[in-house]
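1. Next come a sequence and a model predicted from it.
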Amino acid sequence: MSSPTATASSSLVAQGFHFTFSTEISVLDPGAAGNCSLHLVHVLPRDVYADPYELSQRPGYAASLNAPVDLELPVAAVAPADTILTLEVTAPPFRGAHAVSVDVPLHARYGAPAASQPGYHTIALPSPRAFWACPRPAGAPAALPAALAPFLPPGAYATSDVMLIPQASPEMHELRIPVGRLDDLAIVDVGTAGVMLLMFVYLATVSVRAARRLHARPATDSKKE
């Protein structure tokens, strides 16, 4: 069957460790969408993660990840593999020219310290791949488009005709996050050790004073008697 005419356009909203990847799908011939479902595939590099709980609270789509996500690890501690985030968009009925906006909250991991100024790390994020999955007559399973096959499990959408939606935005987007500098590590280590030492001295002093007050109280009470 022919694909409903549509285009997708994506952009990053805000910069830093917490940002939104926003995609707008413009459907030009909504009547052709029929019973087709609308999907997005985000390929997230190891520097970026999606919070499954946060995604579950978002209206407008159902989300699934191809692997568990640890929300606390820095980039140096995660496996060197991309994470695949798949969305099924719960689009309203298409009547006339229609646009669907899909906002995906994402987070950047703390990066490795930089050896040079100015202490920033640039992350390259590909535009999501948008596609239709439309019912097809019974028969041999249809092959997935080459641009989607590496990111979807074998047999996915076997009973559907899968058709890519052209992406009007650039193929890659850049996200800049601040990182520590190797030149500052010695200062940070000394400062951390100094703070820990001061806290230890403070706690020890408070403990000694409290112990002295506790031991002095019975003697004072006995003199009053």
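-> Happy to help now that I have it.

2. use CA for all of it now, contacts and neighbours both
-> OK.

3. and residue 211, how many residues sit next to it?
-> Neighbour count of residue 211, defined by other Cα atoms under 10 Å: 11.

4. again, but for the one 5 residues further on
-> Residue 216 has 10 neighbouring residues, counting by other Cα under 10 Å.

5. which element is it on?
-> Following DSSP states H and E, one finds residue 216 within helix 185-224.

6. distance between that helix and the chain's centre?
-> Centroid separation between helix 185-224 and its chain, computed with Cα atoms, centre = their mean, to the nearest Å, is 43 Å.

7. Buried residues of that helix, list them for me.
-> Counting neighbours by 16 or more other Cα atoms under 10 Å, one finds that helix 185-224 has no buried residues.

8. Could you do stretch 91-111 as well?
-> The neighbour-count check on stretch 91-111 (16+ other Cα under 10 Å) flags 94, 99-111 as buried.

9. How about residues contacting it?
-> 16-31, 33, 38, 47-51, 54-55, 60-61, 73-76, 89, 121, 177, 179-180 (Cα atoms under 8 Å, 6 or more residues apart in numbering).

10. Let's see that with 6 Å instead.
-> The contact list for stretch 91-111 (Cα atoms under 6 Å, 6 or more residues apart in numbering) reads 17-28, 30, 47-50, 74-75, 179.

11. Can you tell me which of the residues you listed are buried?
-> 19-28, 30, 47-50, 75.

12. For these, work out which two are farthest apart.
-> Within the buried ones among the contacts of stretch 91-111, 30 and 75 form the most distant pair, 42.1 Å apart (Cα to Cα).

13. Could you report the neighbour count for residue 63?
-> By the criterion of other Cα under 10 Å, residue 63 has 19 neighbours.

14. That one reaches residue 84, doesn't it?
-> No: if you go by Cα atoms under 6 Å, residue 63 and residue 84 don't touch, sitting 10.4 Å apart.

15. The residue nearest to residue 13 when sequence neighbours are not counted is in what secondary structure piece?
-> With Cα to Cα, 6 or more residues apart in numbering as the criterion, residue 13 has its nearest non-adjacent residue at 5.0 Å, and that residue is residue 20. Assigned by DSSP H and E, residue 20 belongs to strand 18-27.

16. adding another structure so you can compare the two:
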Amino acid sequence: MTSPRQHPGTVASSVDDNVGFHFTHDTTLTWRRPPGCHALHVDYILPPDVFADPYELDLRADDYTYTIDAYPDLERPVSAVEQRNTRLRLDVKLPSDVEHAEGVTEVALPLHGRYGLPSSRPRGEAYAVAYVPPPQAFWECGKGQDIFTIPLASAPSAKDVPLVIPIGLSDDLAFVQTGTALTVLAVFCYMAFVFSKVHNRLGIRLYQSKRE
């Protein structure tokens, strides 16, 4: 259950550069540790267009650990994934010293945008917008069956963060497909050339060894 006590801290979030495929979602936690509370969590809801790379999250183990309700397929476009939100929870690492009863902690969450379906819109309008809701932060307190939570107050200006993700143009598909086919053909020809050279050298060596 949730305790009715006064909010012991605030949470605010932002994204400095919200255009592209790679983003950093910054969360500022201004906290005061209540008595009996042992963990500070931050919950995020990510739309299908956006995912957090578990490998990158592992690299931030000094700052937080994480749990996620569904591990993302990193290579699939948005059209090939299940159209459902992903829930991500960060367990923020705070000073264990009892003297550090309050502080300010910055949490950086790396996010990535998925490739969308090609669009027939003008080039300057070829993008998709994914909205990431403000994260919710709370203390986990108590032990055993007496565990309860105390939420941090969200900033009054908190609102969904729009992430602008570029998408391809339908008119460019023909060029992309042609370029891909030519690249594959060039690689095949190069491999055939290398194989032929190796085969000839082996044949010459085999012939020379038989003569000796």
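-> Sure, I can see it. Treat the numbers as computed from the prediction; the structure is a model and nothing was measured.

17. What residues does residue 163 of structure 2 make contact with?
-> Residue 163 of structure 2 sits next to 18, 129, 130 when contact means Cα under 6 Å, 6+ apart.

18. ok, now residue 215 of structure 1?
-> Taking Cα under 6 Å, 6+ apart as the definition, residue 215 of structure 1 has no contacts.

19. Residue 91 of structure 2: neighbour count?
-> 18.

20. what do we get in structure 1 for it?
-> Correspondence of residue 91 of structure 2 to structure 1, assessed by TM-score structural alignment: residue 88.

21. For residue 83 of structure 2, see how far away the residue nearest in space to the middle of structure 2 is.
-> With distances taken as Cα atoms, centre = their mean, residue 52 lies nearest the centre of structure 2, 1.9 Å away. Using Cα to Cα, to the nearest Å, residue 52 of structure 2 is found at 16 Å from residue 83 of structure 2.

22. now residue 60 of structure 2
-> Taking Cα to Cα, one finds residue 60 of structure 2 at 28 Å from residue 83 of structure 2.

23. of the two, who's got more company?
-> In this view residue 60 of structure 2 and residue 83 are compared by other Cα under 10 Å, and residue 60 has more residues nearby, 15 against 11.

24. Wait, a strand at that one?
-> No: counting by DSSP: H, G, I helix; E, B strand; the rest coil, residue 60 of structure 2 falls outside a strand, being coil.

25. quick one: what's aligned to the residue nearest to the centre of structure 2 in structure 1?
-> Mapped onto structure 1 by TM-score structural alignment, residue 52 of structure 2 lines up with residue 50.

26. now do residue 137 of structure 2
-> Aligned counterpart of residue 137 of structure 2 in structure 1: residue 130 (TM-score structural alignment).

27. So what does the residue nearest to residue 13 of structure 1 match up with in structure 2?
-> Using TM-score structural alignment, the partner of residue 20 of structure 1 in structure 2 is residue 24.

28. and that match, what does it touch?
-> 109, 110, 111.

29. ok, those residues vs residue 154 of structure 2, which is closest?
-> Nearest to residue 154 of structure 2 among the contacts of residue 24 of structure 2: residue 109, at 17.6 Å, using Cα to Cα.

30. Could you check how far the closest one is from residue 141 of structure 2?
-> 24 Å.

31. same question, residue 53 of structure 2
-> As defined by Cα to Cα, residue 53 of structure 2 lies at a distance of 29 Å from residue 141 of structure 2.

32. neighbour-wise, which of the two wins?
-> Between residue 53 of structure 2 and residue 141, counted using other Cα under 10 Å, residue 141 has the larger neighbour count: 21 against 16.

33. sec struct for the closest residue to the residue nearest to the centre of structure 2 other than its chain neighbours, please.
-> Excluding its sequence neighbours, the residue lying closest to residue 52 of structure 2 (Cα to Cα, 6+ apart) is residue 111, at 4.8 Å. Using three-state DSSP, the structure places residue 111 of structure 2 in strand.

34. Which residue in structure 1 aligns with residue 111 of structure 2?
-> Aligned by TM-score structural alignment, residue 111 of structure 2 pairs with residue 106 of structure 1.

35. Ok, residue 170 of structure 2 next?
-> Per TM-score structural alignment, residue 170 of structure 2 is aligned with residue 182.

36. close enough to count as contact, that match and residue 115?
-> Yes: in this structure, residue 182 of structure 1 is within contact of residue 115 by Cα under 6 Å, at 5.3 Å.

37. now, among the contacts of residue 24 of structure 2, which is nearest to residue 158 of structure 2?
-> Nearest to residue 158 of structure 2 among the contacts of residue 24 of structure 2, counting by Cα to Cα, is residue 109 at 17.0 Å.

38. For structure 1, which segments count as strands?
-> Secondary structure of structure 1, counting by DSSP state E: strands at 6-13, 18-27, 37-44, 48-49, 61-65, 83-89, 98-108, 120-126, 129-135, 160-165, 172-178.
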